[in-house]
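Engineer: no FASTA, just this:
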């Protein structure tokens, strides 16, 4: 497993990505979404005011058009997360809410079912399109080893550094055991939002230090 990205490296990557994909890096590196989960997010899954994100589906980039349930436009099926624990609610850290709100206004397909990251024809964005733009950004940050999956690993590392319990980490990641999920559910969604707030406070302090320099 590659070492987690630093805030400095993430800032370079985000800055170098096209406007329509900056939020993708944030959702992977600070929230911990899987690639397929992010690419299947719809406008109705997002509360831009508080940064709430409902994850109930994913797009499977590895399955062919003929698969049951395939998306007619893109040839990739939309499925439920791999396990029941993959269906979850997470929150974006507050410093990223302006980016999220701007993305909803300028880059999300229209209508409640509009994709958060549409392709050129308002179908699903292809993994190749994403990687063709992500690869130069990570290289510019000096992290050619950093895959999209490693961004998710970074998000969970950051969450752990900010006091998330094992159960909360597993639930935020969406791969918790049933026992861990039961423990987390007692903590309530307020705990996930509080965790996002703490991550946001650290990131905001880092931003302030960069401006001071």
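Structural biologist: On my side now, so go ahead. Keep in mind the model is a prediction, meaning the values are calculated, not measured.
Engineer: use CA for all of it now, contacts and neighbours both
Structural biologist: Will do.
Engineer: where do the helices sit along this structure?
Structural biologist: For the chain, applying DSSP state H gives helices covering 7-16, 22-26, 35-39, 97-106, 127-140, 148-161, 166-173, 178-187, 189-212.
Engineer: between the ones you listed, which gets nearest to residue 47?
Structural biologist: Each of the helices of the chain has some distance to residue 47 by Cα to Cα; the shortest is helix 97-106, at 9.1 Å.
Engineer: From residue 187, how far off is the residue positioned nearest the centre of the chain?
Structural biologist: Nearest to the mean C-alpha position of the chain, by Cα atoms, centre = their mean, lies residue 27 at 2.5 Å. Remark: distance between residue 27 and residue 187 (Cα to Cα, to the nearest Å) = 23 Å.
Engineer: if we can go back for a sec, from residue 86, how far out is the spatially closest residue to the residue nearest to the centre of the chain that is not a sequence neighbour?
Structural biologist: Once flanking residues are discounted, residue 27 sits nearest to residue 33: 5.8 Å by Cα to Cα, 6 or more residues apart in numbering. Using Cα to Cα, one gets 10 Å for the distance from residue 33 to residue 86.
Engineer: And here is the other one:
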């Protein structure tokens, strides 16, 4: 039996595997996949920058776990941040999963190395309610409601800046998330939310409703399709332009929130919801997630805080008991 390049003696590999380069297969995989425009651009970037230069010339059947380990080391040695290396690995694994399960070109996926799909993410900061209000008061009035609604609804930036008047029902105190605004390389583009779970109706606290009423009266055009949040001249909001307009870095630092990102307002809102007793399913709905993973993170954090509270109570009880014991002698 003849053995093809990259094939171990005695291992079965479909004949096509020795004839298809990863470069060709990966590019076709991205082109044919049903993806949101921004996701497609991200995949194209990752594949072109982190995968193709190192592995693109290899035949699918010639990629082994050892190949993947050497590739990851080269990425990290070249200064590629670990989160990006993890994303590149996840993309390669997805491409090769299709080669295994759907196209049956190779027998096993070499991307099966424990820990390569994970990286440590430092806990993002949250703001107190007082800090959220201070931030809303510190930015120009046009953006105050945007800050408050971001913190009290848990909506993503792209969902917030895509809201239209008709998405708000202030009498019912709800906002309907039906679309997002994505920043592509050359333009902004409206599209569906991140997933099917992203299409949702979220209940708003009264404080957010009140802020929206005032904002609509002063800064939003009257027609139903008018965007709720826009720039000074009614233009679509880009995160970079917004950051410069509100002097974000300087403003949050002055409030004791150095390093705080706009996305941390969503984190703050989700933490508030979890601390208010929201169930996992309820958190998933508010966040627009189909999986429990993210919701469980917030519940875990809340449970840890609950344990801290109980421990503090124990210390107070013990202190009181010692005090009473000393008085009885």
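Structural biologist: Structure received. These numbers were taken from a predicted model, which means no experiment stands behind them.
Engineer: Settle it for me: which of residue 33 and residue 86 of structure 1 has more neighbours?
Structural biologist: A count of neighbours by other Cα atoms under 10 Å puts residue 33 above the other of residue 33 of structure 1 and residue 86, at 28 against 21.
Engineer: show me what contacts the more buried one?
Structural biologist: Residue 33 of structure 1 is in contact with 27, 152, 173, counting by Cα atoms under 8 Å, 6 or more residues apart in numbering.
Engineer: all strands of structure 2, in order?
Structural biologist: Listed in chain order, the strands found in structure 2 under DSSP state E are 168-169, 174-177, 180-183, 188-191, 200-203.
Engineer: Pull up the aligned stretch in structure 1 for the fourth one.
Structural biologist: Residues 76-79 of structure 1 are matched to strand 188-191 of structure 2 when aligned by TM-score structural alignment.
Engineer: cool, the last one as well?
Structural biologist: Alignment note (TM-score structural alignment): strand 200-203 of structure 2 is matched to residues 88-91 of structure 1.
Engineer: once aligned to structure 2, how far is that stretch on average?
Structural biologist: Stretch 88-91 of structure 1 differs from its equivalent in structure 2 by a mean of 0.8 Å after superposition (mean Cα distance after the TM-score superposition for structure 1).
Engineer: Report the distance from that stretch to the chain centre.
Structural biologist: Distance of stretch 88-91 of structure 1 from the chain centroid (Cα atoms, centre = their mean, to the nearest Å) equals 10 Å.
Engineer: who touches that stretch?
Structural biologist: With contact meaning Cα under 8 Å, 6+ apart, stretch 88-91 of structure 1 is reached by 31, 50-56, 171-172, 174, 189, 192-193, 196.
Engineer: again, only this time at 10 Å
Structural biologist: Defining contact as Cα atoms under 10 Å, 6 or more residues apart in numbering, one finds that stretch 88-91 of structure 1 is touched by 27, 30-33, 45-48, 50-57, 81, 97, 171-174, 189-197.
Engineer: same question, stretch 319-329 of structure 2
Structural biologist: So stretch 319-329 of structure 2 is contacted by 313-318 (Cα under 10 Å, 6+ apart).
Engineer: before we move on, what about stretch 95-102 of structure 1?
Structural biologist: 19-20, 22-24, 26-27, 30, 46-52, 91-92, 94, 103-105, 107-108, 116, 196-197, 199-204, 207.
Engineer: So how do I select the buried members of the residues you listed in ChimeraX?
Structural biologist: In ChimeraX syntax, the buried subset of the contacts of stretch 95-102 of structure 1 is picked out as below (16 or more other Cα atoms under 10 Å):
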select :22,23,24,26,27,30,46,47,48,51,52,91,92,94,103,104,107,108,116,196,197,199,200,202,203,204
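Engineer: wait, isn't residue 206 of structure 1 in contact with residue 8?
Structural biologist: Yes. Shown here, residue 206 of structure 1 and residue 8 form a contact pair, counting by Cα atoms under 10 Å, at 9.0 Å.
Engineer: What's residue 171 of structure 1 aligned with over in structure 2?
Structural biologist: Aligned against structure 2 by TM-score structural alignment, residue 171 of structure 1 finds its counterpart in residue 285.
Engineer: contacting residues around that match?
Structural biologist: Contacts for residue 285 of structure 2 (Cα under 10 Å, 6+ apart) come out as 197-202, 279, 295.
Engineer: Would you mind measuring from it to residue 155 of structure 2?
Structural biologist: According to Cα to Cα, residue 285 of structure 2 and residue 155 of structure 2 sit 11 Å apart.
Engineer: Then residue 301 of structure 2?
Structural biologist: Taking Cα to Cα, one finds residue 301 of structure 2 at 20 Å from residue 155 of structure 2.
Engineer: Indicate which one of the helices of structure 1 is closest to residue 1 of structure 1.
Structural biologist: Shortest distance between residue 1 of structure 1 and those, using Cα to Cα, is found for helix 148-161: 7.5 Å.
Engineer: Now that closest one on structure 2. Mean distance?
Structural biologist: With mean Cα distance after the TM-score superposition for structure 1, helix 148-161 of structure 1 averages 0.6 Å from its match.
Engineer: Read off where that helix ends up in structure 2.
Structural biologist: The aligned range for helix 148-161 of structure 1 in structure 2 is 262-275, by TM-score structural alignment.
Engineer: chain center to the matching stretch: distance?
Structural biologist: Computed by Cα atoms, centre = their mean, the chain-centroid distance of stretch 262-275 of structure 2 equals 13 Å.
Engineer: circling back to that earlier point, which positions within the match of strand 200-203 of structure 2 qualify as buried?
Structural biologist: Of all the residues in stretch 88-91 of structure 1, those buried under the rule 16+ other Cα under 10 Å are 88-91.
Engineer: burial of the nearest residue to residue 257 of structure 2 once chain neighbours are set aside, as a residue count?
Structural biologist: Nearest non-adjacent residue to residue 257 of structure 2, counting by Cα to Cα, 6+ apart: residue 127, 7.6 Å away. Residue 127 of structure 2 is flanked by 20 other residues according to other Cα under 10 Å.
Engineer: residues near the aligned residue in structure 1 for residue 253 of structure 2, how many?
Structural biologist: Counting by TM-score structural alignment, residue 253 of structure 2 corresponds to residue 139 in structure 1. Counted with other Cα under 10 Å, the neighbours of residue 139 of structure 1 add up to 15.
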